[in-house]
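**Student:** with the input below, show me the fold.
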Amino acid sequence: MTRHDELPGPAAERGLGDFLVEAHDWLRAELLALRERLDTAPPDLGAQLRAHCRAFCAGLVEHHTGEDRGAFPALAAHFPALAPVLAELTEQHREVDRLRAEIEVLVGNTRPDAPIRRTFECGSTA
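**Tutor:** Next up is the predicted model:
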């Protein structure tokens, strides 16, 4: 994702877009940092990650549902120029939801004592 600093239009439109980009860039950086620390992780990291994953997935569903049903339609009504981008984001949310469902199955089917690197790499699409 890229920032929209140089795009024309009201600052509110650019500011919201920049916030979304920064939030998603942060999540990607966190996943990369986690992947780099897997070999030196404490023995209970797998159980911790599984618990956090379930909570994060639940929060992600709530967050994207709120955007798709509330924030995006409201933004499109106030800023019609954003409608195509918001429609694209809604489609991306559908893909994220499909991947989230696959991750939840993976997390649910993984033994609590399974090596975390194997579990993480099996679930990785990167």
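**Student:** please make it C-alpha for all contacts and neighbour counts, starting now.
**Tutor:** Will do.
**Student:** show me where this structure has helices.
**Tutor:** Counting by DSSP state H, the chain has helices at residues 11-37, 45-66, 72-78, 83-109, 116-122.
**Student:** I'd like the structure of this one too, to check against the first:
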Amino acid sequence: MTEGEKTRLTAWGHELRSVHNRLREALQVTRTALVKGEATELATRDLLLFCHGFCTALTRHHEGEDRELFPAIGAAHPELRDTLLKLQQDHSMIAHLVAGMQATVERRGSPVELDRHLEGIAAIMESHFRYEERQLLTVLDTLALDANPQEVLGPL
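**Tutor:** This next block holds a predicted model:
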């Protein structure tokens, strides 16, 4: 195996951590916009933009994992199929929470309502990310998957 091939193989673990960190940052920006949104109409429009951007990025990340990454891991590591099923169930739960938040944003719900949605998403998302990293980073460091990282993990 050449150094270039080894770098490509180990990149998936790095890519996953990078995307998770960017989603954590996007969530924090969204929560900051919520606090500011109580004061001005401009900040409220920013909140709508940040919520939409965060929700879209998180959704695309999970859809890519379900479509590309998890089947590749399952094929290479059948012993992880139960873990992958649990992660996909988390994706479904997070999608439900994101849909609830998006509906609240669209009807211009109160900052208290929005904060409640963001708090729920944050808790489940962080638990999910930590579990996923504990269970899959070692596997990702050896996964041979020839695919575009943005299609597999969402926008970097």
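**Student:** re earlier: export the helices of structure 1 to JSON lines and tack on mean neighbour count?
**Tutor:** Shown next, in JSON lines, are the helices of structure 1 (neighbours: other C-alpha atoms under 10 Å):
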{"stretch": "helix 11-37", "mean neighbour count": "13"}
{"stretch": "helix 45-66", "mean neighbour count": "15"}
{"stretch": "helix 72-78", "mean neighbour count": "15"}
{"stretch": "helix 83-109", "mean neighbour count": "15"}
{"stretch": "helix 116-122", "mean neighbour count": "15"}
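**Student:** and the nearest residue to residue 17 of structure 2 once chain neighbours are set aside, how far from residue 139 of structure 2?
**Tutor:** Spatial nearest neighbour of residue 17 of structure 2, excluding adjacent residues (C-alpha to C-alpha, 6 or more residues apart in numbering): residue 133 at 7.5 Å. Distance from residue 133 of structure 2 to residue 139 of structure 2, counting by C-alpha to C-alpha, to the nearest Å: 10 Å.
**Student:** and if you look at residue 55 of structure 2?
**Tutor:** Distance, residue 55 of structure 2 to residue 139 of structure 2, using C-alpha to C-alpha: 27 Å.
**Student:** and residue 54 of structure 2, by the same measure?
**Tutor:** 27 Å.
**Student:** same deal with residue 24 of structure 2?
**Tutor:** Distance from residue 24 of structure 2 to residue 139 of structure 2, by C-alpha to C-alpha: 23 Å.
**Student:** what of residue 100 of structure 2?
**Tutor:** 33 Å.
**Student:** could you do residue 112 of structure 2 as well?
**Tutor:** From residue 112 of structure 2 to residue 139 of structure 2 the distance is 40 Å (C-alpha to C-alpha).
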